[in-house]
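Engineer: next one to model:
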Amino acid sequence: MLNVTDAAAVRLLLRERPRRVLGAFLAGEQTVAGAARDLGLDLRVIHRDVLALRAAGLLRVVREQKRAGRPVRVYAAVAPAFFVPFSATGAAGLGELGADRAERYAALFHTAFFREFERLHHEQGGGREWGVRLYLAPEGHVTADTSYQGADLVDAGVRYQGPLGRVLHADAAVTLTEAEAREVQVELIRLLMRLRPNTLAHEAAGRGRPFLLRLGLVPVTAEERAGLD
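Structural biologist: Got it, this is the predicted structure:
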């Protein structure tokens, strides 16, 4: 693994697209055209990134393929893996390093979920109104949620009464013991580990369709939890 601290190289590795372009050369030798084809990006964009990555010492020319006119350069990454230490990034906190991707992922999840939810509601709603409810739940606590008008006054976590489809959006605040929290964490990790080989196999075979999966578990204070209501 190459430890990267040069300012120009660090700037490239902190950006999503140059990282993707460099990643196209990690598996072995590749041309600019081949990388553009694999990544599905414009050839000119890839060419600019390749030149920048080479100038920053992250890519190297390994050989040239002769052809009529100008020969085609074949590139490879200068190392099989790269590491940018936090101290070289100029970030104010550790959270900044992954904040951009997290924000884009969250925005896409929100857009895609409600797009699919509205489609399902249009197909299955039967003219019923969907709206916000405030009521006293059977368990004795006040609940605010969204559902169909006339639906039973129970939370979706108890019994879901909305349109059905391959969608799930569950932002839940739960109270657990430390042992229970560890158990939930292990279950979620095992789920991700089980899905990863399936994903790689389906993508290699060109089958299936992409889904976004959001999982999370983090402790908060009682005051922070109260602020959600």
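Engineer: okay, CA-based contacts and neighbour counts for the rest of this
Structural biologist: Fine.
Engineer: please report how far the most centrally placed residue in the chain lies from residue 166.
Structural biologist: Geometric centre of the chain, nearest residue: residue 105, 4.7 Å, by Cα atoms, centre = their mean. Distance, residue 105 to residue 166, using Cα to Cα, to the nearest Å: 18 Å.
Engineer: quick check: residue 85 touching residue 5?
Structural biologist: Yes. Shown here, residue 85 and residue 5 form a contact pair, counting by Cα atoms under 8 Å, at 7.4 Å.
Engineer: which parts of the protein are strands?
Structural biologist: 2-3, 30-31, 59-65, 72-77, 82-83, 130-136, 142-148 (DSSP state E).
Engineer: and the angle from the last one to strand 130-136?
Structural biologist: In this case it means strand 142-148. 150 degrees (axes from the mean of the first three to the mean of the last three Cα atoms, to 10 degrees).
Engineer: please spell out which residues along strand 142-148 are buried.
Structural biologist: By neighbour count with 16 or more other Cα atoms under 10 Å, strand 142-148 contains the buried residues 143, 147-148.
Engineer: for residue 72, state which of those residues is nearest.
Structural biologist: In terms of Cα to Cα, no member of the buried residues of strand 142-148 lies closer to residue 72 than residue 147, at 59.9 Å.
Engineer: to compare with the earlier structure, here is another sequence to fold:
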Amino acid sequence: MIEIAEKINCNVLLHPTNQRILGECMLKACTLKDLVEELHLDMSEAHYRVQQLMRAGILKVDREEKRAGRPIKYYIPTQEKFFLPFKDTPYNTLVDFMSQQLTPILQRFVELVFRNAPHLGEWGLGFEILSKDQKLATVFHQQRPDPSHPVNHEDLMFQQRVLGMWQILELTPETSREMKKELMDLYEKYRQKQSPDGEKHLYGVFLTPGDLQDT
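Structural biologist: Model prediction:
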């Protein structure tokens, strides 16, 4: 593993498009045409990004295929792994990095929920005691004008495909490890069920010892 010590090189690798290019080149030696097709980039951007990564010492030319005109170049990483010290990035600590990463992800999740959700009533916050653990829960949902009116099939199907929740669980270390393993096994099960014809779904899960507030 190589440590990228120069700040300018760290910033190059922090760009999402550069990360996608590096990821493709880690899987196989790629030409510019490969990157354009796989990542849906235009040729000028692919060329610019690859040159950035090469100047930063992150990519190199693996081989060239001769042809009439310019040879076709295949690009690979200079190392199998790279390490960016936080002190040389815009993020001073892991907390800073995760905060900046998670904020747009959570915002996007909420945008997708509200954009796709059927309009059944007025949106708001519900406060109620959960019967399972007798704790106050805060839930955002729609207050239907007429709860007795049945929800149509399409709206019900959408509701059954969306999940957003957070809760404090009181677990022993052993139980916490079991839960983590089961969650990872469940993720792997459905990761392998992905289909080229499937619809994209935003997925995330968090589990850590602690509370929402310091005590």
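Engineer: can you pull the TM-score for these?
Structural biologist: Scored against TM-score structural alignment, normalised by the length of the second structure, the superposed chains reach a TM-score of 0.75; 202 aligned residues with a Cα RMSD of 3.1 Å.
Engineer: between residue 85 and residue 5 of the first structure, which one's more packed in?
Structural biologist: residue 5 (16 against 11; other Cα atoms under 10 Å).
Engineer: in space, what's closest to the more buried one - neighbours in sequence excluded?
Structural biologist: residue 88 (5.6 Å; Cα to Cα, 6 or more residues apart in numbering).
Engineer: now do the contacts for that neighbour.
Structural biologist: Neighbouring residues of residue 88 of the first structure by Cα atoms under 8 Å, 6 or more residues apart in numbering: 5, 7, 10.
Engineer: likewise for residue 132 of the first structure?
Structural biologist: Counting by Cα under 8 Å, 6+ apart, residue 132 of the first structure touches 144-147.
Engineer: now render these as a markdown table, adding distance to residue 26 of the first structure.
Structural biologist: Output for the contacts of residue 132 of the first structure, formatted as a markdown table (distance: Cα to Cα, whole Å):
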| residue | distance to residue 26 of the first structure |
| --- | --- |
| 144 | 50 |
| 145 | 48 |
| 146 | 47 |
| 147 | 49 |
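Engineer: for stretch 15-29 of the second structure, buried residues please.
Structural biologist: For stretch 15-29 of the second structure, burial by neighbour count (16+ other Cα under 10 Å) applies to 17-18, 21-22, 24-26, 29.
Engineer: pick the one among these closest to residue 38 of the second structure.
Structural biologist: Checking the buried residues of stretch 15-29 of the second structure one by one against residue 38 of the second structure (Cα to Cα), the nearest turns out to be residue 24, at 8.2 Å.
Engineer: so the closest one makes contact with residue 37?
Structural biologist: No. Between residue 24 of the second structure and residue 37 there is no contact under Cα under 8 Å: 11.2 Å.
Engineer: chain center to stretch 141-151 of the first structure, what's the gap?
Structural biologist: Relative to its parent chain, stretch 141-151 of the first structure has a centroid offset of 30 Å by Cα atoms, centre = their mean, to the nearest Å.
Engineer: one more: stretch 188-205 of the second structure?
Structural biologist: 12 Å.
Engineer: again with stretch 50-62 of the second structure
Structural biologist: Centroid displacement of stretch 50-62 of the second structure relative to its chain, using Cα atoms, centre = their mean, is 25 Å.
Engineer: contacts for that stretch next, please.
Structural biologist: Contacts to stretch 50-62 of the second structure, defined as Cα under 8 Å, 6+ apart, come from residues 8-9, 12-13, 18, 21-22, 29, 73-79.
Engineer: as a quick check, tell me the outermost residue of the first structure.
Structural biologist: Largest separation from the mean C-alpha position in the first structure: residue 68, at 43.1 Å (Cα atoms, centre = their mean).
Engineer: ignoring the adjacent residues along the chain, who's closest to residue 9 of the second structure?
Structural biologist: Nearest residue to residue 9 of the second structure, sequence neighbours excluded (Cα to Cα, 6+ apart): residue 56, at 5.1 Å.
Engineer: sorry, slip of the keys, the one I care about is residue 7 of the first structure.
Structural biologist: Using Cα to Cα, 6+ apart and skipping the chain neighbours, the partner closest in space to residue 7 of the first structure is residue 88 (7.7 Å).
Engineer: likewise residue 35 of the first structure?
Structural biologist: Ranked by Cα to Cα, 6+ apart and with sequence neighbours excluded, the top spatial neighbour of residue 35 of the first structure is residue 24, at 5.8 Å.
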